[in-house]
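sequence first, predicted coordinates after that:
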Amino acid sequence: MTDAPKLTARQQQILDLVREAIERTGAPPTRAEIAATLGYRSANAAEEHLQALARKGVIELVGGTSRGIRLPQPTLARINDAREAKARTRPAPAARTLPAAPPAVLASLSLPLVGRVAAGHPILAEQHIEEHYAVSPALFSGTPDYLLRVRGLSMRDAGILDGDLLAVRRLPTARNGQIVVARLGEEVTVKRWEQQGRRLRLLPANPDFEPITVDESSGFALEGIAVGLIRKDFNA
């Protein structure tokens, strides 16, 4: 049996990020997502580590796509088996079709869907809630407090599209690389969190959009972190 290749601490961290992303979403992270999570300013730094991992045979790189990272087939097969086993333990698929919540829903979460948010009102104010949905907790990496209807394509390369329903957990703080919902004055936006000391930036996942630097005049408030995503037009 061939010994496992020796990895540096950073290489192991990146390999773990790739595995966790595939386990959680079924797709690998982009170079930009890896760089943001690790606090790199450029995706090139992440690319150098990925090339080193590929040379050691623990990942495979595929050109021409932003998510062109593959795990060796035996590793991928184990992940897929685990995902399928988890899927078999979930409630019936009807929970994913987002029916309007009945008065009492057993083994489900009843989550408010937040649409457009008016200035000066809490995000969960009654006038912001379009309806309630019954969803399975198994769909999410953490327990969400509400769903937010995504508007725009600033997070396109993170797989978050216009019209998607983002599951959000209300928390007072976030970690670098996490996708957050933030209020900036009269606007609510979905971006990736990047903080270095007192400097806070909200990063898009689309080169057509500019990062947002948060300052005292921004009217900033953190409304929570993303713990999952529901796309209503899937075939299930």
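Structure received.

from now on I want contacts and neighbour counts done on CA atoms only, so please keep to that.
Will do.

from L153, how far off is E194?
E194 sits 19 Å away from L153, taking Cα to Cα, to the nearest Å as the criterion.

same question for A236.
As judged by Cα to Cα, A236 and L153 stand 24 Å apart.

so for the two, which sits in the more crowded spot?
L153 (19 against 8; other Cα atoms under 10 Å).

okay, and that one sits in which element?
Assigned by DSSP states H and E, L153 belongs to neither a helix nor a strand.

doesn't I160 make contact with it?
Yes. The pair L153 and I160 passes the contact test of Cα atoms under 8 Å, sitting 7.4 Å apart.

now for whichever helix or strand G228 is part of, which elements pack on it?
Assigned by DSSP H and E, G228 falls within strand 220-230. The contact analysis (3 or more Cα pairs under 8 Å, 6 or more residues apart in numbering; DSSP states H and E) places strand 220-230 against strand 165-169, strand 179-184.

any buried residues in it, and which?
Judged by neighbour count using 16 or more other Cα atoms under 10 Å, the buried positions of strand 220-230 are 220, 222-230.

still on that earlier bit, now the helices and strands packed on strand 220-230 in a markdown table, with mean neighbour count?
Listed next are the helices and strands packed on strand 220-230 as a markdown table, based on neighbours: other Cα atoms under 10 Å:
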| stretch | mean neighbour count |
| --- | --- |
| strand 165-169 | 24 |
| strand 179-184 | 22 |
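
and here is the other one:
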Amino acid sequence: MARPLTQRQQNVYDFIVKTMQELGYPPTRAEISRAMGYRSPNAAEEHLRALERKGAIRMISGTSRGIRLPAQEAEAETEEAPARQLPIIGEVAAGSPILAAEHIDRYCPLPPEYFTPRADYLLRVRGLSMKEIGILEGDLLAVHRTDRVRNGQIVVARLEDEVTVKRFQRKGHQVTLVAENADFAPIEVDLRHDPLEIEGIGVGVIRGGNGQALS
């Protein structure tokens, strides 16, 4: 870091590092505020901006978890690309490719061939819309990149700027993306005028991102 941090800035920085090490993705402003005892996320935002000015972090606009650590990025750039490991995709910025470099939080030491068909990346699951088939918050979904999908398969779908995991059903021009949770309504897509892009199909789950794979 080019400039020294104040004690409060150091506390925020340490919390960011700890969260990324334990969960694999950075905290939100609200999570930082709760951890630091701030009354408003605005206080966390001010510290984040100060950390960015001092070169301790890099901010990515348009996402609630858009915090990167330049020290880790520089270290990753000096290492040989992990060809036998799977990239873990954290927060996906609106409108950008799912495998963009800024979306890769880290790599998992599992070969792509561990899954059938082979996995191309691991996507960290948000929410509980697929909980009834055992895909839970914080799990890693192994994804095989393809746009060829059959009815009943679990897909990673992009709807305009949103990426979601759902069960795929198609009849003619009508696609239904079905949640495996009774609390969530299905998403109806008319292919004649609604944008839909299939990013891949789910081929396995790593429970809680801790390396326990479920094929």
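Cool, the structure landed. For clarity, every value in this text was computed on a predicted model and none was experimentally measured.

TM-score of the superposition?
Scored by TM-score structural alignment, normalised by the length of structure 2, the superposition of the two chains gives a TM-score of 0.56; 134 aligned residues with a Cα RMSD of 2.4 Å.

still on that earlier bit, any chance of the buried residues of strand 220-230 of structure 1 in TSV, plus distance to V168 of structure 1?
Putting the buried residues of strand 220-230 of structure 1 into TSV (distance: Cα to Cα, whole Å) gives the following:
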residue	distance to V168 of structure 1
F220	17
L222	11
E223	8
G224	6
I225	5
A226	5
V227	6
G228	7
L229	9
I230	11
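
ok, so of those, who is nearest V117 of structure 1?
V117 of structure 1 has its nearest neighbour among these in E223, at 11.7 Å by Cα to Cα.

residue in structure 2 matching that closest one?
When structure 2 is aligned by TM-score structural alignment, the residue opposite E223 of structure 1 is E199.

pretty sure its match sits against T146.
Yes. Checked against Cα under 8 Å, the pair E199 of structure 2 and T146 is within contact range at 6.3 Å.

so stretch 137-157 of structure 2 corresponds to what in structure 1?
Using TM-score structural alignment, stretch 137-157 of structure 2 pairs with 162-182 in structure 1.

the matching stretch: end-to-end distance?
End-to-end distance for stretch 162-182 of structure 1, by Cα to Cα: 17 Å.

just give me the neighbour total for F234 of structure 1.
8.

and Y107 of structure 2, by the same measure?
Neighbours of Y107 of structure 2 using other Cα under 10 Å come to 18.

which residue sits closest to it in space, ignoring its chain neighbours?
Take Y107 of structure 2 and drop its neighbours on the chain: the residue closest to it by Cα to Cα, 6 or more residues apart in numbering is P87, 4.5 Å away.

the one you found pairs with which position in structure 1?
Checking TM-score structural alignment: P87 of structure 2 goes with P112.

distance between the helix or strand harbouring that match and the chain's centre?
Applying DSSP H and E as the criterion places P112 of structure 1 in strand 109-114. Centroid separation between strand 109-114 of structure 1 and its chain, computed with Cα atoms, centre = their mean, to the nearest Å, is 18 Å.

can you check stretch 223-236 of structure 1 too?
The answer for stretch 223-236 of structure 1 is 9 Å, by Cα atoms, centre = their mean.

once aligned to structure 2, how far is the helix or strand where W193 of structure 1 lies on average?
W193 of structure 1 belongs to strand 187-196 when assigned by DSSP H and E. Strand 187-196 of structure 1 differs from its equivalent in structure 2 by a mean of 0.5 Å after superposition (mean Cα distance after the TM-score superposition for structure 1).

ranges for the strands of structure 1?
60-61, 69-70, 109-114, 129-135, 146-149, 165-169, 179-184, 187-196, 199-203, 212-214, 220-230 (DSSP state E).

want to throw these into TSV with distance to P122 of structure 1?
TSV is the format used below for the strands of structure 1 (distance: least, Cα to Cα, whole Å):
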stretch	distance to P122 of structure 1
strand 60-61	45
strand 69-70	40
strand 109-114	11
strand 129-135	11
strand 146-149	13
strand 165-169	15
strand 179-184	10
strand 187-196	11
strand 199-203	21
strand 212-214	20
strand 220-230	9
